[in-house]
Every structure is written in structure tokens, then in C-alpha cells.
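**Student:** Have a look; sequence and predicted model below, questions after that.
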Amino acid sequence: MGERLTLPDWSSLAAQADDTVPLLETALLIARDEYPGLDADLYDTLAQSHAEHLRPEIEAIEEWPLKMAAINRHLFDELGYTGNHDEYYDPRNSYLNEVFERRLGNPITLAMVQMEVARRLGVPLDGVSFPGHFLVRLPVDDGILVMDPFNGGRPLGADELRERAKPHLGGDIPDDNALMHILDPASHRAILIRMLRNLHGVYAERDQWDRAARSADRVLKLAPEQPEAFRDRGLAYLKMDYQHGARHDLARYLHLAPDAADAHALRERLVELNTSRSRMH
């Protein structure tokens, strides 16, 4: 028997360096909120079995891009991992246990599977927190190879990347320097925060405010001073009629981001909350 996979404790994560936050383990910790009986070992073993199936083939290949092509072929063509185009906002797409089980996911969870398998095979695949859809990147001799895990690991050229970035940059097309900056590797912490923000958005859209608040709360476990997470949790608390928590979180948001675009509206909301509290007293 190998060692059992130990999930981290939520209280330990804020103090860790961005890239020592364990990616697979923390993603499964996020999933355990929704699936309390989750068996983390099962998914660790599954990732390892994907890697071991590939190991002889990967070790016989010299070049990184060809190694990556073999990994993608196994994951996406043979095992059938794919982007959930039909139900993109299904929360199950953000829970790694469901992605391993259903072989359906969103860009960030499919990237996690891809990265986990690649890294176990010694292939240095990183995530890219690209605007819109999350991507992955691999160093190659003359630069980087960028791939789209939501669409079978398809390689993306510079022109397509510029077009994809354009709507998120006010219609501007990024030059080479701007594009390379956008394509910087994402830290483990940044990847997990983006996953949680996706979950928050899905649950807020569904009016599932307890789960929306939980998602924002988990962001704060990873990044205790992130302004948007205080705002998101505070607004979810408001919907849940938990006014004490809402007042605290919205005040903290306004302290951390006094010049935010929504600061004026939230200041007025906070005044209303404090006024109603005074009346109650």
C-alpha cells in the first residue's frame, strides 16, 4: 500500500508560498466542502494511473511538444476528457472529483488534470490565467507552446491568442510584450482562487447564497486580504439576511479598495445597514 493522500488544513494555506500550496490536494479540499465523503486517494490514484499508462511512451520521446502531444492524445482522445460545452456553468465542472468521474470539466479543472499528469511524467506544464478561458503553457526551444485544455489541448498561435485577449482589453490588441505578460505562468494560489471565483459566480447566478458565501470564504482562506472576496461574501451574507457578517465584510472591502468602481454604491448600502442597526437598538 502506498501512502494515503493527506489533504491540507484550510488554516495552513495562507502562510504557504504561492507555489507550495498543493494544487491537486487543495482542489480536492475545495470539492470536499460539497462532497464531505470524498475519497481523495481515489483521485490521486486515478491521476497516477493515467501517468503510469503513459510513462513508457513519454520516456521514449525526446522533445517536450511531442511528449505533450502524447499526453493530450491519451487524456482527450482515448480517455475522453472534454470541455462541458453544453452545460458550461454546471458547478460539477469546478469540482475535481466530478471531473475525474465524468471526464467533463471547465478550462481550469481540465488544465489541472492535464498539469497533474504531465508533471508526474516530468513534463513542466504550467497554467495560464488567460482572460476568458484558462490555458496551459509548455516551454519549448524558441519560446512557449500554449494549449487550450477545454478543446482537447489544441495548440494556439499568437494571432489567435491576441484575438482571444482583445475583448478583455477594451478592444485593444496586445503587442508582443503585453501578450507575453498575459501568458505568464499562474501560481498554484492564483489557479485555486480563480476556481473558487468561478464557483462563486455559478452559485450567485443560481441564488444559492450559502454556497456563494462559502466559495468567497475559501478564497479568504487562501488570500486573507483579497478585497473582492470580502465584497462577494458580504453581499452573499446580505442575501442570507446575516447583517452582522455583511456589515463587517463590506466595511473591510471598502477599507481595502476605497476607490473601487462599486465603492460609492456599497458605502451607501453600508450606511443603510448601520442605520437600520441603530434603529433596532
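**Tutor:** Received, thanks.
**Student:** Every contact and neighbour count from this point should use C-alpha atoms.
**Tutor:** Fine.
**Student:** show me what contacts the residue nearest to the spatial centre of the chain?
**Tutor:** In the chain, the C-alpha nearest the mean C-alpha coordinate belongs to residue 195, at 2.5 Å (C-alpha atoms, centre = their mean). Residues counted as contacts of residue 195 (C-alpha atoms under 8 Å, 6 or more residues apart in numbering) are 94, 108, 109.
**Student:** try this one side by side with the last:
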Amino acid sequence: MRGLLAVVLSVVVSTVGARNTHSPQLATFPRDIQKVLSLPEDQIDTGLAALTFAKEIYPYIDVAAYSSKIDELAEGARQFIARHGKHAPDSVIRALDSYYYKVWGVQYDKAPNGRATQENYFINGILDRKLGQCVTIPMLYMAIAQRLGYPVYAVVAPEHNFVRFVDPTLREQNIELSGSAGYSSDAEYAYKLNISQRAIQSGAYLRTLTRRQYLCQLLQQNAIVFATRGDLDRAIFYFEKAYEIDSKDVYAAKNLAMLYHRKGERATTEAQAERCRLNSNRYHVIAEELGWTSDPDANTRGSR
């Protein structure tokens, strides 16, 4: 099952014209987000970063309290792994998967409106509800694993996220977390999600993201919320920062192409409209050159 960034692209396109709110004075991020963005790779805690970004959308959340919830999950997982796992990575993965799904009880949100439910895109939502989709289920899993000291990192595919346990002794490193834990090879993902060789070679999809590169995903979730609220300038500002951090991020490029197109349609002068058209075209070309997958179901349509 899928549902993430590309799903929200259609939401951006359909709702971004609801209001023409502009914020040209915006030049910085909130202080806490800026602090996270300035951290070096080895100081980025994925769970804390996700909570810090989520607080901008949910101002009422207590970041420290939610971070303690992640600590509690990590401690519970540590004890479970000690009882049921071994030191080998494959044993650790099986034990962690069992703890996450069977003990804590995380579930994929299969509701008809699940893909449109905002809580399914932010870590506080899954901590509150034990429900998520392929944005937050891997996000929280990765946050727990990192606090346990395991080398688990995010991987992006068309309309999908999963994680990878990076260990040279482990043959099956991909951990598929939508619905239940399991393994899928890169070749399976490439076929099922219609990923071209070009997109793999460019790093658009199936690339192991660093902790810092994963911040791009967090930035984009906030940007999508701003876009749906009609704040194009703020959304563009966030997507451009995401692209600055990771120029192989095909979602940032594709969203920027769409948002600049929308902004150009609402420009008040021809000069503004032309600048927006140029930017839209530039990012569209970048997305296409990276290997943007426009139809992830092309290889499997009708086979389910």
C-alpha cells in the first residue's frame, strides 16, 4: 500500500488556489527548525527532528514529552530484542518488527480517507493513534532504531517510503513496513513501482538517505500543508530548501515545478509570471532528468 509525497502532489494542485496568500517577507525558518537544519549528520536525531518540524504544524505538542514516548518505545524494543533476538542484524530486525507490530501494535491506516488524513504525515499522529501510512510508519521505526544504535535509514520510492538496515553482513537490507514488516528487493520495488533504470542511477529512487537528506522529507511535509492552506510562497521556500539540501530529491523538484506554475497563473505582472514560468520549466526539466515516475502502477495495473 502506498501514500505519501506524490499523493499529496494532487492535493497541492487542486487546493493551492484556494487562497492567494503570499509571504514575500519570509526569509528564515522558525528558530528550532533552523537549528535542526544546521546540525551535522552525526548530531541529527530523526525522532527529535520529526517532532520539531511537526510542532510548526501542531503548535500545541510538547516535543520533549513526545520524545520521551520514543525513548519508552526504544527501551521496550531493547528489552524485547534482548529476550527474543540475537546480535545478528537479521535477528534484530525480526525482533524489532515483532515488537513494533505485535507488542506496541502499530497499524496501517486503511480508512478510505487515510491518504488525506494529515496525522498520517507527522510523527505525533502515529504516536497518538498507533496508526500511520508509509510516511510515518517508517519514520517512527527509524527513530526507534536510531536510538537503539542500529543503522536504519530511509529510502524513497514512487509514492512510497521504506527503510534499510545498512550492514554489509546483511543480504536482505530493505525493510518493508506497510501493513506488516517484510522484505522486498530493489528489483521488486523497481518493477512494482515502475522505477526506471535512469531514476535508480540518478538517485531519485531507491537511494539510502542520510539523516540530513531525510530532513528534506520532513521539510516537504510542512511545505505541503502550507500549500494546501494557499501559502504558495512559504511552501516554495520550504521546497527550495529541501532541494538545496538534496538536489537528487525528485519530489522537491516536481513540487516546485507545480507550485511555480500555480504562482505564475496568479501573478499580477507579466514579469512575475515570466519568472514563475522559467522556474517551473527549470524544475520540471530537473524532475524529468532525474527520472520522475508519473505512473507507479503501470506494471501492475489490473493484476491485483
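**Tutor:** Structure's in. What do you need? On a predicted model such as this, the values are computed, not experimentally measured, just so you know.
**Student:** what's the TM-score here?
**Tutor:** TM-score for the superposed pair, counting by TM-score structural alignment, normalised by the length of the first structure: 0.69. Supporting figures: 247 aligned residues with a C-alpha RMSD of 4.0 Å.
**Student:** Put the buried members of the contacts of residue 195 of the first structure into a PyMOL selection.
**Tutor:** To isolate the buried members of the contacts of residue 195 of the first structure in PyMOL, using 16 or more other C-alpha atoms under 10 Å:
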select buried, resi 94+108+109
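**Student:** Now intersect the contacts of residue 195 of the first structure with the helices, please.
**Tutor:** Of the positions in these, 108, 109 sit in helices, assigned by DSSP state H.
**Student:** corresponding residue for residue 96 of the second structure in the first structure?
**Tutor:** In the first structure, residue 96 of the second structure lines up with residue 71, judged by TM-score structural alignment.
**Student:** Test my guess that that match contacts residue 119.
**Tutor:** No: in this structure residue 71 of the first structure lies outside contact range of residue 119 using C-alpha atoms under 8 Å: 10.8 Å.
**Student:** more crowded one of the two?
**Tutor:** Higher neighbour count among residue 71 of the first structure and residue 119: residue 71, with 24 against 13, using other C-alpha atoms under 10 Å.
**Student:** Against which helices or strands is the host helix or strand of that one packed?
**Tutor:** Assigned by DSSP states H and E, residue 71 of the first structure belongs to helix 64-72. On a contact count with 3 or more C-alpha pairs under 8 Å, 6 or more residues apart in numbering; DSSP states H and E, helix 64-72 of the first structure meets helix 40-59, helix 107-120, strand 135-140.
**Student:** looking at these, which is closest to residue 20 of the first structure?
**Tutor:** Across these, residue 20 of the first structure has its closest neighbour in helix 107-120 (14.4 Å, C-alpha to C-alpha).
**Student:** Next secondary structure after that closest one?
**Tutor:** For helix 107-120 of the first structure, the following helix or strand on the C-terminal side (DSSP H and E) is strand 126-128.
**Student:** what's the average distance of that following strand to the second structure?
**Tutor:** Strand 126-128 of the first structure: mean distance to aligned residues in the second structure after superposition is 1.2 Å, counting by mean C-alpha distance after the TM-score superposition for the first structure.
**Student:** okay, that strand sits on what stretch of the second structure?
**Tutor:** Under TM-score structural alignment, the match for strand 126-128 of the first structure is residues 153-155.
**Student:** Could you point out which of the helices and strands packed on helix 64-72 of the first structure sits nearest residue 216 of the first structure?
**Tutor:** Nearest of these to residue 216 of the first structure, taken as C-alpha to C-alpha: helix 107-120 at 17.5 Å.
**Student:** which residues touch that closest one?
**Tutor:** Contacts to helix 107-120 of the first structure, defined as C-alpha under 8 Å, 6+ apart, come from residues 23-24, 47-48, 50-51, 68, 71-72, 75, 81-83, 93-96, 99, 104, 124-127, 133-136, 148-150, 191, 195.
**Student:** Show me what counts as buried in that helix.
**Tutor:** Within helix 107-120 of the first structure, the residues that qualify as buried are 107, 108, 109, 110, 111, 112, 113, 114, 115, 116, 117, 118, counting by 16+ other C-alpha under 10 Å.
**Student:** now do stretch 16-32 of the first structure
**Tutor:** Quick answer for stretch 16-32 of the first structure (16+ other C-alpha under 10 Å): 18, 21-32.
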